[in-house]
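Engineer: Here is a sequence with its predicted model. Questions after.
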Amino acid sequence: MNQADGDGRVRVSLSELVALRSRVARLRLPPHDSRATRVGIQSSRLYGRGMDYAESRAYQPGDDVRRLDWRLTARSGRLHTKLFQEEREGQLLIVLDQHASMRFGTRVRFKSVQAARAAALAAWYAVRAGERVGLMQFGGYAQVQRPRAGLHGALDVCGAIAKGDAAAVDQREPLSQALQHINKLQHGANRVLLISDGQSSDEAARNRLLEMMRHTAVRLLVVADALELAPIPAGHYPIEHDHQRRTLVLQSTRQRESFQQSLGAGQQRLTAMAQSLGIPVRMIDTAADPLESISALLRDNGGRR
């Protein structure tokens, strides 16, 4: 798409994020009921102007004469007014972790790239379901993309993700601080999807999540590397950091267990926190297809998983 487009392994590929639209287009979304809260639509019955016809009732002084139901009036011999049910778009805010810990991976791609793919799928899913979609990035790159509807909303999110991946620096921001910022600048979002490896999670994040849950449906996708999820075989592991290559030697059982615990501490901490609060949570590794997990989280309109 452009010269700055990444390889999709260690750097985000903007062209791939945009192309993910076709995968979401093939999904079968849950049926929509305009009289109940569903994915992408919140409905409220209002007397007056609206989008969907609800019913008719006897005319009352002050009713808009442009809303008279002439057919029912003719049949009944009495004036009747049409009532409409106004629909308001739902809003999904994707919160994407851009910490340096996300730029790590031993299978297929970095966690940061996998998280970007999941965020793009969520954006395409949301706009297809009729929601506005926005993005907040925190950690190594701080940026807020206000929720926007339709194709332009998803494209804005994809572009912002690629920009954040390219510009991210090694800077730490506690998850609690990012959540506090969200609570102040939520832009009317009724759903929040947090995508993180959990390394930035802290104890104070629990109260911030509780505060958010009072008025927002929160969902969590944890991205982990294979070494964080399974016992590490003994061996020599090449590691590159700041363009310097080193070899990590893990031979003894104690060394390997200690290394795995330090790698996986963040995702275990954040997952446990979410589960204790009743937040629906899914976990994927860097080789998985995020689509199923994103679909499961976003089609859940309030129930617990």
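Structural biologist: That came through, no problem.

Engineer: From now on I want contacts and neighbour counts done on CA atoms only, so please keep to that.
Structural biologist: Noted.

Engineer: Which strands or helices does the longest strand along the chain pack on?
Structural biologist: Assignment by DSSP state E gives strand 80-89 as the longest strand of the chain. When contacts are defined as 3 or more C-alpha pairs under 8 Å, 6 or more residues apart in numbering; DSSP states H and E, strand 80-89 packs onto strand 41-46, strand 52-58, helix 70-76.

Engineer: let's bring in a second model and compare:
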Amino acid sequence: MPKERITSDKSKDRKGPKEVYVTLQDLIKLQFEARGFSFLPKYAVQSILSGRHRSKLRGRGLDFDEVRKYIPGDDIRNIDWKVTARVGVTHTKEFTEEKERPVLFVVDQGTHMFFGSKLYFKSVIAAHLAALGAWRTLEVGDRVGGLVFNGTKDYFVMPKRNRQAVQRFLSRISEFNQVLSTDKVTLKFDNPLLEALKKTNEVVTHDYLVVVLSDLNYANDQVIKQLIRLKKNNDVIFGHVWDPLEKEILAKKITLSDGEYQILIAKDKTLKNNYKKAQAALLQKTQEDFKKYGIPFLSFSTLESPAHQLRALISSNKRKR
């Protein structure tokens, strides 16, 4: 990949540690890490994050796909005379053709993502994943764009096949990330993720790959319905960003706060056990819902580098068919 000149952010100084806040420079630099993985996943699911896919087309294409019964209107030049002679029924060859698709990243930068008990904040993980996916998609020659949102506003970048569009999208992600804080925010919508998906459904037509990067804070039945609607004519991937503290409270003594109220959790084992069971049940139900509707569900934690996790999940050397 050719070198990209790193432009400066609007703010001269980084607002906080790189594990807490991202800058445009951080996201641009990730283009050099957007390699070593394939957009065909290890799992037997649809292609992931990539721009290239294979679609069945009647007639001539790039590669032979299958032989099927002849249907009036098919190109007679594709009739398989050997199969036709053997079974006594006219059969035709069908081919596949590689076809371009635009990729759209829906990136959550809401206040609920401004959290992390280990190495990274969830908002940083989501930003890095979007940047890695955007650079990789551009590298294989497909259009890429996205929608970044935070519950009070959003910004949409139309998928294009150029670095300027990618940099504009990453710049918006950085801007949304830089305003995150522990201050209480009045949300414009009760469910920001739901509203973001509604808008995505308004702008996406068909044959897109839509990659949603968020946590499960706002995942409910209405969100699932919007994802199902998207999936009717597109591929949809849900990148679940999570923190270990959201699954289990291991600390003997911890104070949790939402910026307005706080609670001290110390020796209450019952509370900790109930919390662990409730979170496990929520995760299991969500995973079952996604599996039921054929929506790949990939988890990314705040424990390690997003690039490392992405390679581990969809490494070109570890695919399963």
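Structural biologist: Structure received. Model, not experiment: these values are computed from the prediction.

Engineer: The helix or strand just after the longest strand of the first structure vs the second structure, average distance?
Structural biologist: Moving toward the C-terminus from strand 80-89 of the first structure, the next helix or strand (DSSP states H and E) is strand 91-97. Once fitted to the second structure, strand 91-97 of the first structure is off its aligned match by 0.8 Å on average (mean C-alpha distance after the TM-score superposition for the first structure).

Engineer: Strands of the second structure, residue ranges please.
Structural biologist: Counting by DSSP E, the second structure has these strands, from start to end: 52-57, 63-69, 91-100, 103-108, 144-149, 154-160, 209-214, 235-242, 254-257, 262-265, 297-301.

Engineer: Quick check, Trp96 of the second structure in contact with His53.
Structural biologist: Slight slip there: residue 96 of the second structure is Thr, not Trp. No - Thr96 of the second structure is beyond contact range of His53, at 10.1 Å (criterion: C-alpha atoms under 8 Å).

Engineer: Of all the helices and strands packed on strand 80-89 of the first structure, which one is nearest Val24 of the first structure?
Structural biologist: Nearest to Val24 of the first structure, of all these, is strand 41-46, at 18.2 Å by C-alpha to C-alpha.

Engineer: picking up where we left off before, mind checking the strands of the second structure for the one nearest to Val179 of the second structure?
Structural biologist: The minimum distance between Val179 of the second structure and the strands of the second structure falls on strand 144-149, with 12.1 Å, by C-alpha to C-alpha.

Engineer: what's the average per-residue distance for the longest helix seen in the second structure once overlaid on the first structure?
Structural biologist: Secondary structure of the second structure per DSSP state H: the longest helix is helix 269-292. After superposition onto the first structure, helix 269-292 of the second structure sits on average 3.8 Å from its aligned residues (mean C-alpha distance after the TM-score superposition for the first structure).

Engineer: which residues are in contact with that helix?
Structural biologist: 219, 224, 246-249, 296-297 (C-alpha atoms under 8 Å, 6 or more residues apart in numbering).

Engineer: picking that back up, how about the strands of the second structure in JSON lines, adding mean neighbour count and distance to Gln178 of the second structure?
Structural biologist: Formatted as JSON lines, the strands of the second structure follow (neighbours: other C-alpha atoms under 10 Å; distance: least, C-alpha to C-alpha, whole Å):
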{"stretch": "strand 52-57", "mean neighbour count": "15", "distance to Gln178 of the second structure": "33"}
{"stretch": "strand 63-69", "mean neighbour count": "13", "distance to Gln178 of the second structure": "48"}
{"stretch": "strand 91-100", "mean neighbour count": "19", "distance to Gln178 of the second structure": "34"}
{"stretch": "strand 103-108", "mean neighbour count": "27", "distance to Gln178 of the second structure": "13"}
{"stretch": "strand 144-149", "mean neighbour count": "26", "distance to Gln178 of the second structure": "13"}
{"stretch": "strand 154-160", "mean neighbour count": "18", "distance to Gln178 of the second structure": "14"}
{"stretch": "strand 209-214", "mean neighbour count": "26", "distance to Gln178 of the second structure": "17"}
{"stretch": "strand 235-242", "mean neighbour count": "22", "distance to Gln178 of the second structure": "19"}
{"stretch": "strand 254-257", "mean neighbour count": "10", "distance to Gln178 of the second structure": "21"}
{"stretch": "strand 262-265", "mean neighbour count": "12", "distance to Gln178 of the second structure": "24"}
{"stretch": "strand 297-301", "mean neighbour count": "18", "distance to Gln178 of the second structure": "21"}
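
Engineer: Lys253 of the second structure corresponds to which position in the first structure?
Structural biologist: Using TM-score structural alignment as the criterion, Lys253 of the second structure maps onto His236 of the first structure.

Engineer: what's the burial count for that match?
Structural biologist: Neighbour count for His236 of the first structure, taken as other C-alpha atoms under 10 Å: 12.

Engineer: Return the residues in contact with the closest residue to it other than its chain neighbours.
Structural biologist: Spatially, and ignoring its direct neighbours in sequence, His236 of the first structure is nearest to Val249 (4.6 Å; C-alpha to C-alpha, 6 or more residues apart in numbering). The neighbours of Val249 of the first structure, taking C-alpha under 8 Å, 6+ apart as the test, are 235-237.
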